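# have a look; sequence and predicted model below, questions after that.
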Amino acid sequence: MARKLIVACLAAVMAFTAAACSSQGNSTGGSNSPAPSSNPSASSSASPDATQDKVTFTLFKGVAEAKDINTNETTIGKILEDQTGVNFKIEHLVGDLNTKIGTMIASNEYPDVLVPDAAIDAVLKAGAFIPLDDLIEQYGPNIKRVYGPYFDRMRADYGGKIYFLPFSTQVGEYTPDPNINQGAFWVQRRVLKEAGYPQIKTLDEYFKLIEDFVAKHKDEDLTGFLALTHDWRFFAISNPPMHLAGYPNDGNVIVDMNTLEATTYAASDDTKRWLQKLNELNAKGLFDKSSFVDNYDQYIAKLSSKKVVGFFDYGWQTGNGRNVLRDAARKDPAQDDFVYFPLPITYDGTHDQYLDPPGYTANRGIGITKSAKDPARIIQYFDNLLKEENQILKSWGIKGETYEVDDKGRFYRTPEQIAKIDEAFNETFGFKYYDWDWPQYGSNSTLSDGNALSPGFQPEVFQMSLTNEDKTILEKYGVQTYADLFDKPDERPWFPAWSIPKEQNSPEKIWETKKDELAKKYFPKLVLAKPSEFEGIWAEYLQEFGKLDTAGYEKWTTEQIKKIMEVSK
C-alpha cells in the first residue's frame, strides 16, 4: 500500500489513523516532501490563458501548515499567474476541521477550490464537489497524462465520476526517499552522542535511553516524551502499536501478507503494551501530560523548544518544528545536539516496516466546488501546473537560483543554494505552498530525463545537503542515508488500506467513528492513571470496544484488499 502512490506524506487517517498527507520538510532543505522547485523556462512559457483577464480564486486547505497568503505573493505563484492569469487566495485551517467543513456544508457556501483532507467524505456526501470528467476531457491533456492510469479506480471509488484529483500519482520510475518523512521514534542527537551511539532497536531500549538522559540533566527541565493527539492527528498516538509490531501505516488494520486478512489492533495486546509503557513513563514524570490537551501549534512549538527529548510521529507532520532546529544547526553547528534523529523501533527489535512502499491514496485530494466562479479556468490552471516544466518549477525552483544542471543533465544544488533554502525562503519562494495539496506528480516520481522530481530524493542533492554533523552521526551508525537505518518496505499493492473509500454513513465509517471516540475517551485515562488502576480501565475499554462490529469491519476491509489485489494482477 505505499502511500499515495508513493504517497509521500499524506495522510492521517480520517479520525486519526493514518498519515495524512501533507509533508513538511525534509532534511535536504526543501519544504515538504517534494522539496524546492522552480524552473527557469517556466516564466517564459506562458500559456494562452495568460492573455485572459486576471482572476483570483479562493482555496481552503484543511490543514494548519502555514499562514494564509495569495499565491502570487510567492515566486512560484507569480510565475504561474503570469502563465495563466490565475491567482489563489489560500486560507488554512484554524480550529477543528470537521467544524469548519460542517459550517461550509450547513451554509452551502464553499471556496472555489477545496482540499478537505480527512473530511473529504463529508464534502462528497454533501455534493460540494462538481464532477471533473467533462472539464478534464476538454481542458486536461496533462491531467490525462498524469492521472490517466488511475481514472478507472478513481471513478470506481466514487460512483463513476471523478470528483477530485489525488496527490499520489506515480510518474516515471520510483525514486526512494533518503530521508524519513514517514513514521519513526525520534530522539535528540545529543542523547545518542552522550550514550556512545548505541544501537537502539526496541521500545524498552528507547525509553531507557530517554530516562537515563533526563536523570543526568535534571537542571534542564526536560520533557522525556511528547505525544500529539489533537483532532484528526490523534493517529500519532494510536498508530505506534502497528509499527511496533512490524507493520506499515495501513490505518486501522494490519494486513497478513500471505492471507490478506485485515485485523484491527485498537484493542489488541500490542496496543495495551504501548499504552502501559506510556503509563509507566507518566508515573516516572517523563510523559508530558498536556499531550492530551495541546493543539498542533503548541505541539510544534514544544518540538522546536529544545526541551523535548523524544517523540513518535511522522516526518511529514513534524517538519515545521524539526526544520527550525535544522536551520539553527546549519547556522551554528553547536545546535546540532538538538536536531532529532529517527529510529526504527519495534517490540522485538527485528523487521520494521516504517517506510511506505509505493501506493495510491484514494481518499485525499483537491476538488472544485459548486460555488466556483469559473471551473474551466481552474481546471486549466491545474493542467498547466502538471506540465513537466512546472512540476520542476514547484519542486526544484529556477535554474541558476535554486538549482543547477551539470554537463550530464543531472540536477543538483550548490552549497550556497542549499544554505539559503530554509523555512523562511520556502515561504517566500513558494515551495511551502506548492509542496503538497495540488495536482502533482507523486513525490517519489522521476522526470522524463531521469532526474528525481523531489530534490531531496536526488542522491547528489542529499549528499550535498548533509552537514558535517549529519555525516558524523550517519557514519557512527554505518549508513549513508537516514532511510538506510530502516528496513526496505515489503510490496503491498493495496497500500495504504486507510485510503480505501468508505461511504459516509456506511457500517465501516460508523465503526471508525465509534472506535475513534472510544480511543479518545480511554487513551488519556489509561496513560495518566495510577499504574495500579491501568488493568481495571483497560478491562472497561475492552468491554466498550466489544460492542462494536469489529468482525464486520475486518471482513469488509479484507474483501476490499482482495479486490484491489485482483485488479493489480
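Sure, I can see it.

# drop to CA atoms for contacts and neighbour counts, all remaining ones
Fine.

# now do the end-to-end distance for stretch 116-123.
Using C-alpha to C-alpha, to the nearest Å, one end of stretch 116-123 lies 7 Å from the other.

# for comparison:
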Amino acid sequence: MKYGSNKSKAAALAAVTALTVVLSACSGSQSNNNEAAVSPENTGNAGAAETPADGKIVAEPLTLTDFVQMSGNPAPGMKSFNDMAAYKETEKLTGIHIDFQHPTVGQEKNQFNLLMSSGKYPDIIEWGWGDYPGGGVGAMNAGVIIPLNDYIEKYAPNLSKLLADNPDIRKDVSTDDGRIYAFPFLRSDSYLRTYQGLAIRQDWLDAVGMQMPTTIDEWHTVLRAFKEKDPNGNGKPDEIPLLIAKDTLLNFSNVFLNAWGTTGRFNLQDGKVVFGPVQPAYKEFLQTMRSWYEEGLIDRDYAGTDGKQKDAKWTGDLLGASELAVGGGIGKYTTAMAAKNPKFNLAGAPYPTLNKGDKPVLGQREPIFNGVGAAITKDNKHVVETVKWLDFKYGEQGHMLFNFGVEGKSYEMKDGFPTYTDEIMKNPDGMSFATAIGQYAVPFGGPFVQDKRYQEQNASLPQQKEALNTWMAVDNDGLLPPLTFTNEESSRLAAIMADVNTYRDEMFDKFVMGTEPLDRFDNFVKTIQGMGIQEALEIEQAAYDRYLKR
C-alpha cells in the first residue's frame, strides 16, 4: 500500500481500510436510549459540522483537554505531546490546540483513579478502558463518557468507512448492546499483534551441536546441554539455561504451558470457557517445571528477577533462554552485545509442543482492539469538533503523521514505502528507535490504525523478522476475544479473581520450587473452586456468548 501526498482522499481511505481486514465477522447493533440522550441533535453544537473554507475543523482557535499517557522514555526536552511533530502538524491542519494532561510516569493508574473520583473530567480521556469497573460500558453507564455511534456516523467519515467496510472490526470495538465508547487503537495485522515469545541463544545451540528445540522433551535435552557443556566458553559452570517469568508464563504468552493446550487464565476449549489452572493438564505442566527446577535448568532466582536483573543476565553472557519482546528483548540485547560478544545471536523459538510435528495451539497475540482508545467525556462542550479532530487520525494525513511523522524529516517515501530516516534508525545522539521516533510520531499506540510498515522497520534485524514469523505460527483458536461485562459482572469477577490469581501465583512458586508437593494439586484445585471459580466461569461464558451474538 502507498500513501503519497498526492493521493486522493478516497484512495487514502481505501488504503487505510485495507490495513484492517484480518478479523472474524459480524456487525454490532445500534445504540440504546442512553445514546439518544447525548446524540448530536441534543448537544447544542451540531452547527459545528460546518467546515471552514480553509479546510480546518474550526474557524476560530479552539483548545481541548486530553488526559493521555506519555512514553516512559521521552526524548530530551519533550515535556508533552505538543512537542511532537505529529501533533504540531495536526494543530496546523485542524485549528485545534490540545492541552495535554499527562499522568506522572509510574503513577498513571493512581492518577486515572483520582481523575475518575473527582467527578470533573477533561474533554478526552485516552485509556485502556478495561481498567475501569465494567470497562467502557461501565464508564458510559456511569455517565463519565458518552456513546459515539451517532457522532461517528455523522462527523467521522474516515472511521465510519473503516467500520462499514469491516463489520468484524465494528464487532470488536462495539459493546454487547452495540455502543461504541472510544475511537480505537487498531492493530490490523498479525504481524503487529504478535510481538513477544520464547527466545534462545542460537550461538549456544551451535556450541553444543544441537538444533532448535520444538518439543518439551527436546527443550529438556537442550537445557541440560546448556548447563553441562559450557556454551559461553568461560570454563565456569555459570550458565543459567532458562529464566521463566511467572506473570508472563501464566497470564500472557504461555511460553511452555501452551504445549499442554491451556493457559494460566481463562481460555477456550471446544467453544467453552475454561480456567487453565484447574485442568489436569496444568498439573502435568507443573510437574515438568518442578523437574527442570530441581535439575538446575530453571534460574533458581526466577521469582525475584526484575527487569534490570534480567538485562544483566542476558548481557552478562549467562542466560540461554527466556521469553522476550521483539524490540525490547531481541533487538535490545543484540545491539547491546554487538561489540562485547560478536558471536551473540538470539533466535525466536517456536512455542513447544508435546508431540513432534504438532502445531503450537496457544501463543501471544493481541486482539485487534484491546480496549485502548480515546473516549469523549460528559464534560466536553465541543463534541462534534472533538469527533472530527479524532477522526483526522484515521484519514490519510493523520495515518501517516502518527505512524511515521513528517515526510523529509523522520521518513522518506522510497518506491512507495515510508522509510524512516537515519535520524530514527541510526540516531546520531544514540537515542533508541522508540525515543527517536517519539519526537515525531507515536506509532506504538493511539486512536488510529497502526501501520505494519512501522513494525517492519522497528523489527528490522533478521533475528527479529524471523522471530516474529516463528511466533505467529500458532493456531490461537483458544484465545478469548475482548469481552464486555456488566457492572455487576465486572465487580464480582474482579473480587473472585483477585483472590484466585494471588493464590495461583503463590502456589505456582511452591509447586515449582518443591515446598509444596504436587500430590496436593487436588487440594489446590478445591481451594480455587472454593474461591468461586465456577461463578467466574459462568460470568466469562455469558460474556463470550453475548460476544458471539453481537
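Perfect, I can see it now. Computed from a predicted structure; not experimentally measured.

# would you pull the TM-score for this pair?
Laid over one another, the chains give 0.71 as their TM-score (TM-score structural alignment, normalised by the length of structure 2), with 482 aligned residues with a C-alpha RMSD of 4.4 Å.

# got the contact list for stretch 245-258 of structure 2?
Residues outside stretch 245-258 of structure 2 that contact it (C-alpha atoms under 8 Å, 6 or more residues apart in numbering) are 196-198, 216, 263-265, 282, 285, 302-303, 322-323, 351-353, 360-365, 505.

# alignment lookup: Tyr434 of structure 1 to structure 2.
In structure 2, Tyr434 of structure 1 lines up with Val442, judged by TM-score structural alignment.

# contacting residues for its match?
Contacts of Val442 of structure 2 by C-alpha under 8 Å, 6+ apart are 402-403.

# name the helix or strand for it, please.
For Val442 of structure 2, there is no enclosing helix or strand under DSSP states H and E.

# I'd say Leu483 of structure 2 and Tyr547 touch.
Yes - between Leu483 of structure 2 and Tyr547 there is a contact at 6.6 Å, judged by C-alpha atoms under 8 Å.

# end-to-end on stretch 362-369 of structure 1?
By C-alpha to C-alpha, one end of stretch 362-369 of structure 1 lies 19 Å from the other end.

# contacts for it next, please.
Here stretch 362-369 of structure 1 has contacts from 4, 11, 21, 110-118, 120-121, 128-130, 154, 157, 163-167, 375, 378, 437-439, 499-501, using C-alpha under 8 Å, 6+ apart.

# just the buried ones from the contacts of stretch 245-258 of structure 2?
If you count burial by 16 or more other C-alpha atoms under 10 Å, the buried members of the contacts of stretch 245-258 of structure 2 come out as 196-198, 216, 263-265, 282, 285, 302, 322-323, 351-353, 360-365.

# in helices, which of the contacts of stretch 362-369 of structure 1 fall?
120-121, 154, 157, 375, 378 (DSSP state H).

# could those go into TSV alongside neighbour count and distance to Val405 of structure 1?
Shown next, in TSV, are these (neighbours: other C-alpha atoms under 10 Å; distance: C-alpha to C-alpha, whole Å):
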residue	neighbour count	distance to Val405 of structure 1
Ile120	26	40
Asp121	20	43
Met154	22	37
Asp157	17	41
Pro375	18	37
Ile378	23	32
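
# between those, which is nearest Lys547 of structure 1?
Asp121 (24.7 Å; C-alpha to C-alpha).

# the closest one reaches Gln504, doesn't it?
Yes - counting by C-alpha under 8 Å, Asp121 of structure 1 does reach Gln504; the two are 5.8 Å apart.

# quick check: end-to-end length of stretch 161-174 of structure 2?
For stretch 161-174 of structure 2, the end-to-end distance is 15 Å (C-alpha to C-alpha).

# can you list the buried residues in that stretch?
161-163, 165-174.

# for structure 1, longest helix please?
Max-length helix for structure 1 by DSSP H is helix 507-528.

# contacts for that one, please.
15-16, 234, 238, 266, 275-276, 278-280, 282-283, 289, 292, 502-504, 534, 537-538, 541, 544-545, 548-550, 552-553, 556.

# could you redo the last one with a cut-off of 7 Å?
Contacts to helix 507-528 of structure 1, defined as C-alpha atoms under 7 Å, 6 or more residues apart in numbering, come from residues 15, 275-276, 278-279, 282, 292, 502-503, 534, 537-538, 541, 548-549, 553.

# just flag the most distant two among the residues you listed.
Among these, Asn282 and Glu503 lie farthest apart (C-alpha to C-alpha), at 38.7 Å.

# more neighbours: the two, which one.
Asn282 (20 against 15; other C-alpha atoms under 10 Å).

# need the contact list for that one.
Counting by C-alpha under 7 Å, 6+ apart, Asn282 of structure 1 has contacts 527-528.

# assign a three-state SS to the equivalent of it over in structure 2, would you?
Under the alignment (TM-score structural alignment), Asn282 of structure 1 pairs with Tyr293 in structure 2. Here Tyr293 of structure 2 is recorded as helix under DSSP: H, G, I helix; E, B strand; the rest coil.
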